[in-house]
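Asks: Sequence plus predicted model, see below.
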Amino acid sequence: MVVETYLTHLRAERHLAPRTLALYADALRRLVEGAQGLGVALASLQPHHVRALMAQAHGTGLSPRSLALLLSAWRGFYRWWGRQGGVALNPVDGVRPPKAPKPLPKALAVDQAVALAEQAPAADDPALAARDHAIVELLYGSGLRVGELVGLDVQPGAASAGWVDLAGAEAQVRGKGAKWRSVPVGGPARQALAAWLAWRAGIARPEEPALFVSQRGTRLSDSQVRSRLKSLALQAGLPTQVHPHMLRHSFASHLLQSSGDLRAVQELLGHADIRTTQVYTRLDFQHLAKVYDAAHPRARKR
């Protein structure tokens, strides 16, 4: 049978992993059974038949991701079969799976974010403790991306990707698309940064411009920040794994809850399209819905 020949091709010539091969086999089994159910030979399948099979699979509860995997396997099969001269048309071309809903960004509750910011890092080295505290305050207080954070220098320079002006209470950062923006730096973050800068001079290498450096005195990496933040969240007793972008989400969500100014949040985050920022209105609505469910007498179930 042609399907078995194709699976042999995938195993012997494409060298697919056993798990991947099993997924292909299951997808093609669904294709064969579906075509039989429609009373159509595999070689005669048309795009409207494939759409019908997609509708059936969707009706069984398969997720958009699983449906996309089915289509990918079927498309590859017909592409190979066409090269063998078995079919002139790939009936899967042009058929698209339903769009998967975009998950909401995960943000900390206000009390969790504050607890993390106020958590005294349990580091043996007080310098590193001061650095980690400044990192958390800046991520949550200014909504920076982790790449923007590690790109900050102590002072502006020709090759600088950003710097903090403590006196002016703002940071200049170069974000996506090499676009510059100014973000405010609040009092707690300025205090934390001042404490870190007092230690930094004894750690950083003489010619190192980075604001945040590792124990070796060189610029801190994205992965090092993620690791430190995960450790701090555990120390603070937070019930979820925390990553840098979660603090950016928290910054945006909490600011929107307090101000309701979507345009201002867009500007502070450096989003080119306000539709990207609008996702936080959904987070804000979830927060309001929880308050309503907990407090409004008409929300209570009898």
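Replies: Ah, there it is.

Asks: For the rest of this, base every contact and every neighbour count on C-alpha atoms.
Replies: Fine.

Asks: Contact partners for Leu104?
Replies: Leu104 makes contacts with Val279, Arg282, Leu283, as judged by Cα atoms under 8 Å, 6 or more residues apart in numbering.

Asks: so how far is Leu288 from the nearest residue to Asp284 once chain neighbours are set aside?
Replies: Distance criterion Cα to Cα, 6 or more residues apart in numbering; nearest residue to Asp284, sequence neighbours excluded, is Gln257 at 5.9 Å. As judged by Cα to Cα, to the nearest Å, Gln257 and Leu288 stand 9 Å apart.

Asks: who's more crowded, the two?
Replies: Gln257 (17 against 13; other Cα atoms under 10 Å).

Asks: wait, that one sits on Gln286?
Replies: No: using Cα atoms under 8 Å, Gln257 makes no contact with Gln286, being 10.6 Å away.

Asks: just to revisit the earlier point, which one (most neighbours) among the contacts of Leu104?
Replies: Per-residue neighbour counts (other Cα under 10 Å) across the contacts of Leu104 peak at Leu283, which has 22 neighbours.

Asks: got the contact list for that one?
Replies: Leu104, Pro105, Ser253.

Asks: so the second one sits right up against Arg248, yeah?
Replies: No: the pair Pro105 and Arg248 does not pass the contact test of Cα under 8 Å, sitting 9.8 Å apart.

Asks: Presented hereafter is structure B, for comparison with structure A:
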Amino acid sequence: MEKSLRELFEDYVNECRYSAKLRAETIRGYRNVFNLFLKIMPEVTTLELLTPGMLNEFFKRINTRIRIVGRDTLRSGVKNSTIKTQFNKLNVFFIWLQRKSYINSNPLQDIKRPRVTYNDFRRLKDEEIHKIYSAITRCYINSFTLRRDIMMVSLLLYCGLRKGELVALQLRDIDIEKEEITIRGETSKSGNTRILRMHPTLLLHLKDYLKEVKIRDLRTEHLIVSNRDDSGLTYEGLKHWVQALVNKSGIKFHLHQFRHTFACKLAENDTSAFKIQKLMGHIDIRMTMKYERSMRPEDMREDIAKISI
């Protein structure tokens, strides 16, 4: 009996998990895009229907569908970077199908990826960061969530963490005496462990938060604790945390903007691209250069003013 597209995808995921040893976050990304594809294209039930025409129709529907953002905001269209991400995550599955001889050709091989402009990598302005911090101090539930939320924003801002790295942090990764944070290889996209020096502001906020953890006698190994029970914050919990902070601060942001802000701040302070690459945990320095190239001329006014002839 011929396997369904869903069954084949599960075979692919098992290979990713147990043979290729891909990170859970990477597999989660593949699954999310595949589920979206099946949701948008319910008529694609067999391999025979997996054609370039159907893939073009998928991207058309993604671009034109009306979706609800927040409580009642209607929106359509997506960024080129989003389409490119979806393209890449589907493409690896289709390459696997072709390699296993389930299909003769990859339906994406003759479809052009969208061009991503560096404007998609938008940094947060200083006043936006201040408003986010201010929203936390104005709208906190209790002393624990106040100190936890301030610490989380500081971690993102002063370490440039990916969301998977943030959620995966454990107490053992924090060395207050050495003022270091360890990002373990098994939680990082690059697969490499990196050690980051704590910014003085982050160190202060971490100490305050860890005092609260001790007062409440929390026993979980996770650094970031849910405000519901003694367990680590989940991806879904992090998503709700971001949305709540967007609503409270009035600043529309996503987590990766903190990472971009971290990179831009380093570049503005004349940190070399090589050092930024190491701090960000990039395997390829070309990824680091994308962040640097996204800086606008207006971001460099002070640099121009420093020119002396």
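Replies: Structure received. Since the model is a prediction, treat every value here as computed from it, not as a measurement.

Asks: Report the TM-score for the pair.
Replies: Here the superposed chains carry a TM-score of 0.59, computed using TM-score structural alignment, normalised by the length of structure 1; 212 aligned residues with a Cα RMSD of 3.9 Å.

Asks: Closest one of the contacts of Leu104 of structure 1 to Pro64 of structure 1?
Replies: Of all the contacts of Leu104 of structure 1, Pro64 of structure 1 sits closest to Val279, with 20.6 Å by Cα to Cα.

Asks: how about the closest one, what's its partner in structure 2?
Replies: Correspondence of Val279 of structure 1 to structure 2, assessed by TM-score structural alignment: Lys290.

Asks: quick one: its match and Leu238 of structure 2, what's the gap?
Replies: To Leu238 of structure 2, Lys290 of structure 2 is 26 Å away according to Cα to Cα.

Asks: Could you do Ala24 of structure 2 as well?
Replies: The value you get for Ala24 of structure 2 to Leu238 of structure 2, if Cα to Cα is used, is 16 Å.

Asks: who has more neighbours, the two?
Replies: Neighbour totals were compared for Ala24 of structure 2 and Leu238, and Leu238 leads with 17 against 14 (other Cα under 10 Å).

Asks: Report whether that one is found in a helix, as I expect.
Replies: Yes: under DSSP: H, G, I helix; E, B strand; the rest coil, Leu238 of structure 2 falls within a helix.

Asks: How about the contacts made by the equivalent of it over in structure 1?
Replies: Matched across to structure 1, Leu238 of structure 2 falls on Val225, judged by TM-score structural alignment. Contacts for Val225 of structure 1 (Cα under 8 Å, 6+ apart) come out as Val146, Pro244.

Asks: Let me see the ranges of the helices in the stretch 201-302 of structure 1.
Replies: Secondary structure of the stretch 201-302 of structure 1, counting by DSSP state H, counting those that start in this stretch: helices at 222-235, 244-259, 262-269, 274-277, 279-295.

Asks: What residues in structure 2 pair up with the second one?
Replies: The one in question is helix 244-259 of structure 1. Going by TM-score structural alignment: helix 244-259 of structure 1 matches residues 255-270.

Asks: Going by neighbour count, which residues of that stretch are buried?
Replies: Leu255, His256, Gln257, Phe258, Arg259, His260, Thr261, Phe262, Ala263, Cys264, Leu266, Ala267 (16 or more other Cα atoms under 10 Å).

Asks: Tell me the counterpart residues of the helix or strand hosting Met152 of structure 2 in structure 1, please.
Replies: Element membership for Met152 of structure 2, per DSSP states H and E: helix 143-159. Matched against structure 1 by TM-score structural alignment, helix 143-159 of structure 2 falls on residues 126-142.

Asks: Mean deviation, that stretch versus structure 2?
Replies: By mean Cα distance after the TM-score superposition for structure 1, the fitted stretch 126-142 of structure 1 averages 0.8 Å away from its aligned residues in structure 2.

Asks: need the longest helix for structure 2.
Replies: Longest among the helix segments of structure 2 by residue count, using DSSP state H, is helix 80-99.

Asks: what does that helix rub up against?
Replies: Residues outside helix 80-99 of structure 2 that contact it (Cα under 8 Å, 6+ apart) are 9, 12, 29-30, 33-34, 59, 103-108, 113-117, 120.

Asks: cool, and stretch 227-236 of structure 2?
Replies: Stretch 227-236 of structure 2 is contacted by residues Thr145, Val167, Leu218, Arg219, Thr220, Glu221, His222, Leu223, Ile224, Val225, Ser226 when judged by Cα under 8 Å, 6+ apart.

Asks: and these, which are buried?
Replies: Buried subset of those (neighbour count, 16+ other Cα under 10 Å): Thr145, Val167, Thr220, His222, Leu223, Ile224, Val225, Ser226.
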